[in-house]
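Novice: what's the 3D shape of this:
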Amino acid sequence: MSERRVQIVEVSPRDGLQNEPAELSTGDKLTLIERLVSIGAKRIEVASFVNSRRVPKMADAEAVVAGLPEAPGVEYIGLCLNERGVERAIAGSKASRRGLDQIGCVMVATDSFGIANQGQTVLQGLAANTAMIALAKTAGLSVQVTISGSFGCPFEGPVPEVRVLDIAETLAAAGADEIAFADTIGVGVPAQVTSMVKRARERLGDLPIRVHLHDTRGMGPANAWAAYEAGCRIFDSALGGLGGCPFAPNAKGNVATEELAYLFGRSGIECGIDLDAALAANRWLANTMGKALPSRVGLAGDFIPSQSREHA
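Specialist: I've put the predicted structure just below:
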């Protein structure tokens, strides 16, 4: 990927909605996905195949996958937490006209958070993810793994960087096609992100690295820039800055897609997202959810309004 280009992975249909009070219909979720395609998103996390009793907002995962728009050039991702989830994702993908392109797995960096989130310790998580990677690849799907709590745990506090990097190296050896470092509760600062990305690039070689940033304490865009300067070129974000983990106290929204589009665009870095279209999609989603969304760029708009550009 070019030094002046980054890739956005849009996670609003999954991470953005899973912890929200509003109940979006399957039809609204599919409209959201269509709008994300229209703003330029090329990778979209569309659903998670998890226990519907624990995450009821994701109960329609199969129905969402069944209705995915064709969208040539777009890659659809299904999140899974265990082998049963991977089996469901594979079956749902085969039964749909379009299907999934990639399985997203989750590995938690601490025992306490891992037990709360998935009912397993770090060692159990490594074994589970190894099996999930193998199962997904047998079905012809690529696999990425997100290491949750990479910069801090809601129960254990700071997480040693070397532990996270050791986990990443083990997952890479198991066959992961991409590794993400997630600031799940939004506690990371740029110095941490810089160090993690630099060390990961040293240890993982050419394996693609992604960051998944939450903006709980207002550090999201700053952390994204730190990751970029350290060599990361793939970023998760959610339209409107929605998001949060149901099993992590005080986990607020993802860094907003509009804010990354503004950050990178005004820095001369191509991200593929049309900011004007993203702002329009923000307004649609806010109206659909019945509330203003957290994104500051979504509220303030672009620095140069589109009508001024037309007459410049």
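Novice: only C-alpha atoms from now on, for both contacts and neighbour counts.
Specialist: Noted.
Novice: who does whichever helix in the chain runs longest touch, helix- and strand-wise?
Specialist: Scanning the chain for the longest helix, with DSSP state H as the assignment, gives helix 122-138. Applying 3 or more C-alpha pairs under 8 Å, 6 or more residues apart in numbering; DSSP states H and E, we find helix 122-138 packed against helix 83-95, strand 102-108, helix 111-118, strand 142-148, helix 161-173.
Novice: hey, which of these is tucked in deepest?
Specialist: Neighbour counts (mean count of other C-alpha atoms under 10 Å) averaged over each of those peak at strand 102-108, with a mean of 26.
Novice: that one to helix 161-173, inter-axis angle?
Specialist: On the basis of axes from the mean of the first three to the mean of the last three C-alpha atoms, to 10 degrees, strand 102-108 is oriented at 150 degrees to helix 161-173.
Novice: any idea how far strand 102-108 is from the chain center?
Specialist: Mean C-alpha position of strand 102-108 versus that of the full chain (C-alpha atoms, centre = their mean, to the nearest Å) differs by 10 Å.
Novice: where's the spatially closest residue to residue 122 that is not a sequence neighbour relative to residue 119, distance?
Specialist: Spatial nearest neighbour of residue 122, chain neighbours left out: residue 111 (5.4 Å); criterion: C-alpha to C-alpha, 6 or more residues apart in numbering. Residue 111 sits 9 Å away from residue 119, going by C-alpha to C-alpha, to the nearest Å.
Novice: go on, residue 10?
Specialist: 27 Å.
Novice: okay, these two: which has more neighbours?
Specialist: Under the criterion of other C-alpha atoms under 10 Å, the comparison of residue 10 against residue 119 puts residue 10 first, with 28 against 12.
Novice: before we go on, could you also do this sequence so I can check it against the first one:
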Amino acid sequence: MTTGLPMTVADPSLPARVRIHEVGARDGLQNEKTAVPTAVKAEFVRRLAAAGLDTVEATSFVHPKWVPQLADAEELFPLVRDLPVRLPVLVPNERGLDRALALGAREIAVFASATESFAKANLNRTVDEALALFAPTVTRAIEAGLKVRGYLSMCFGDPWEGAVPIEQVVRVTKALAEMGCDELSLGDTIGVATPGHVQALLTALNEAGVPTSRIAVHFHDTYGQALSNTLAALRHGVTTVDASAGGLGGCPYAKSATGNLATEDLVWMLDGLGIETGVDLAALTATSGWMAEQLGRPSPSRTVRALSHKE
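Specialist: You can find the predicted model right below:
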């Protein structure tokens, strides 16, 4: 029998607080085979916010042809935009930015790649062509007073190219930083990172002038390494971690990508380490259980499964 809460043994060498950047409503749902009803998505965002997550990525203003599961961005965002939390949205270009601005979005994210193969598959451009595409979008967003996050995919491995050289990741990360992105999310898109690799990349970024305070991490759990990689990042001083409620998600352009780090699994670990998140684990678990019912399948999150079967 489990109590529903881990024993807390604090580690003073770790950050006192971590901000969880919840991606379940966007990254988590974009890979679903069938579109989730808009009303269900809106309720999902509301429940995530009510569980104490102060950053909930709401949707993506990409062309419906590329991500049909999020074709309802214009309908969804007005249903949640007044919630008292941060609601970033993904935009691929200036047209996407126009759509986001028209609905009152206050935070956006752009999505770059550390590898040429994924840039071609995801954006039909080279890495540098994609960066050139983002530059005016980022500039306009900053001029409009928006916060801008830069996602960087394939930071640790690529299904076509294999291991990704650290200096290659550093170059593209620096380009996003110099472009004006407030925050830089390092993505292990196919889940092949290990803790030593994480530490080496973060060290290289610091040496190249990118401070840890601007870095977030985004791990997938393909090989069961997402939590150990997160802990390695925390030991380096990272305080923003991306996660997806219930472990939802993958990547429509990288078939080997499995689910994101489950938010519940992350919160269980952070609670046990005495690290504040502001998240109510019971409420979050209930939300993910509810969403699993909407999707018609059990949650892959180990913590959701464990707490849902608590006696």
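Novice: before we move on, the earlier item: what is the mean deviation of the longest helix of the first structure from its aligned residues in the second structure?
Specialist: Compared with the second structure after fitting, helix 122-138 of the first structure deviates on average by 1.3 Å (mean C-alpha distance after the TM-score superposition for the first structure).
Novice: what's that helix aligned against in the second structure?
Specialist: Taken onto the second structure by TM-score structural alignment, helix 122-138 of the first structure occupies residues 127-143 there.
Novice: for the matching stretch, buried residues please.
Specialist: For stretch 127-143 of the second structure, the neighbour count (16 or more other C-alpha atoms under 10 Å) marks 127, 128, 130, 131, 133, 134, 135, 137, 138, 141, 142 as buried.
Novice: now those as JSON lines including distance to residue 36 of the second structure?
Specialist: Below are these laid out as JSON lines (distance: C-alpha to C-alpha, whole Å):
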{"residue": "127", "distance to residue 36 of the second structure": "32"}
{"residue": "128", "distance to residue 36 of the second structure": "34"}
{"residue": "130", "distance to residue 36 of the second structure": "29"}
{"residue": "131", "distance to residue 36 of the second structure": "31"}
{"residue": "133", "distance to residue 36 of the second structure": "30"}
{"residue": "134", "distance to residue 36 of the second structure": "29"}
{"residue": "135", "distance to residue 36 of the second structure": "32"}
{"residue": "137", "distance to residue 36 of the second structure": "29"}
{"residue": "138", "distance to residue 36 of the second structure": "30"}
{"residue": "141", "distance to residue 36 of the second structure": "29"}
{"residue": "142", "distance to residue 36 of the second structure": "32"}
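Novice: could you find the counterpart of residue 52 of the first structure in the second structure?
Specialist: In the second structure, residue 52 of the first structure lands on residue 64 (TM-score structural alignment).
Novice: again with residue 32 of the first structure
Specialist: Aligned partner of residue 32 of the first structure by TM-score structural alignment: residue 44.
Novice: what of residue 167 of the first structure?
Specialist: By TM-score structural alignment, residue 167 of the first structure lines up with residue 172.
Novice: what's near enough to touch that match?
Specialist: Counting by C-alpha atoms under 8 Å, 6 or more residues apart in numbering, residue 172 of the second structure touches 113, 114, 152.
Novice: what does residue 223 of the second structure give?
Specialist: 191, 192.
Novice: what helix or strand does the alignment partner in the first structure of it sit in?
Specialist: Aligned against the first structure by TM-score structural alignment, residue 223 of the second structure finds its counterpart in residue 217. Applying DSSP states H and E as the criterion places residue 217 of the first structure outside every helix and strand.
Novice: now do residue 216 of the second structure
Specialist: strand 215-219.
Novice: now do that strand: distance to the chain's middle.
Specialist: On C-alpha atoms, centre = their mean, the centre of strand 215-219 of the second structure falls 7 Å from the chain's centre.
Novice: could you check the angle strand 147-153 makes with that strand?
Specialist: Using the same axes, to 10 degrees, strand 215-219 of the second structure lies at 40 degrees relative to strand 147-153.
Novice: list the helices and strands strand 215-219 of the second structure packs on?
Specialist: By 3+ C-alpha pairs under 8 Å, 6+ apart, strand 215-219 of the second structure packs against strand 183-188, helix 226-235, strand 240-243.
Novice: now render these as a markdown table, adding mean neighbour count.
Specialist: Below are those laid out as a markdown table (neighbours: other C-alpha atoms under 10 Å):
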| stretch | mean neighbour count |
| --- | --- |
| strand 183-188 | 24 |
| helix 226-235 | 21 |
| strand 240-243 | 26 |
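Novice: dump those into TSV; add distance to residue 148 of the second structure as well.
Specialist: Supplementary listing: those in TSV, determined by distance: least, C-alpha to C-alpha, whole Å:
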stretch	distance to residue 148 of the second structure
strand 183-188	7
helix 226-235	22
strand 240-243	15
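Novice: the strand holding residue 216 of the second structure vs the first structure, average offset?
Specialist: Looks like 0.6 Å for strand 215-219 of the second structure (mean C-alpha distance after the TM-score superposition for the first structure).
Novice: ditto for stretch 281-289 of the second structure
Specialist: Using mean C-alpha distance after the TM-score superposition for the first structure, the mean distance for stretch 281-289 of the second structure is 1.0 Å.
Novice: which stretch of the first structure lines up against that stretch?
Specialist: So stretch 281-289 of the second structure sits over residues 275-283 in the first structure, by TM-score structural alignment.
Novice: what residues of the matching stretch count as buried?
Specialist: So for stretch 275-283 of the first structure, counting by 16+ other C-alpha under 10 Å, buried means 275, 276, 277, 278, 279, 281, 282, 283.
Novice: now swap in stretch 198-216 of the second structure and tell me
Specialist: 198, 199, 201, 202, 204, 205, 210, 212, 214, 215, 216.
Novice: can you give me how far it is from the chain middle?
Specialist: 18 Å.
Novice: show residues contacting it.
Specialist: 166-167, 170, 174, 177, 182-186, 229, 232-233, 236-242.
Novice: redo that, cut-off 7 Å
Specialist: 166, 170, 174, 182-186, 229, 232-233, 237-238, 240-241 (C-alpha atoms under 7 Å, 6 or more residues apart in numbering).
Novice: ditto for stretch 98-109 of the second structure
Specialist: With C-alpha under 7 Å, 6+ apart as the criterion, stretch 98-109 of the second structure contacts 61, 78, 87-91, 146-151.
Novice: among these, which one lies nearest to residue 254 of the second structure?
Specialist: residue 151 (15.5 Å; C-alpha to C-alpha).
Novice: ok, the residue most central in space within the second structure - contacts?
Specialist: What sits nearest the mean C-alpha location of the second structure, by C-alpha atoms, centre = their mean, is residue 242, with 4.0 Å. For residue 242 of the second structure, the contact set (C-alpha under 7 Å, 6+ apart) comprises 20, 21, 22, 23, 217, 218.
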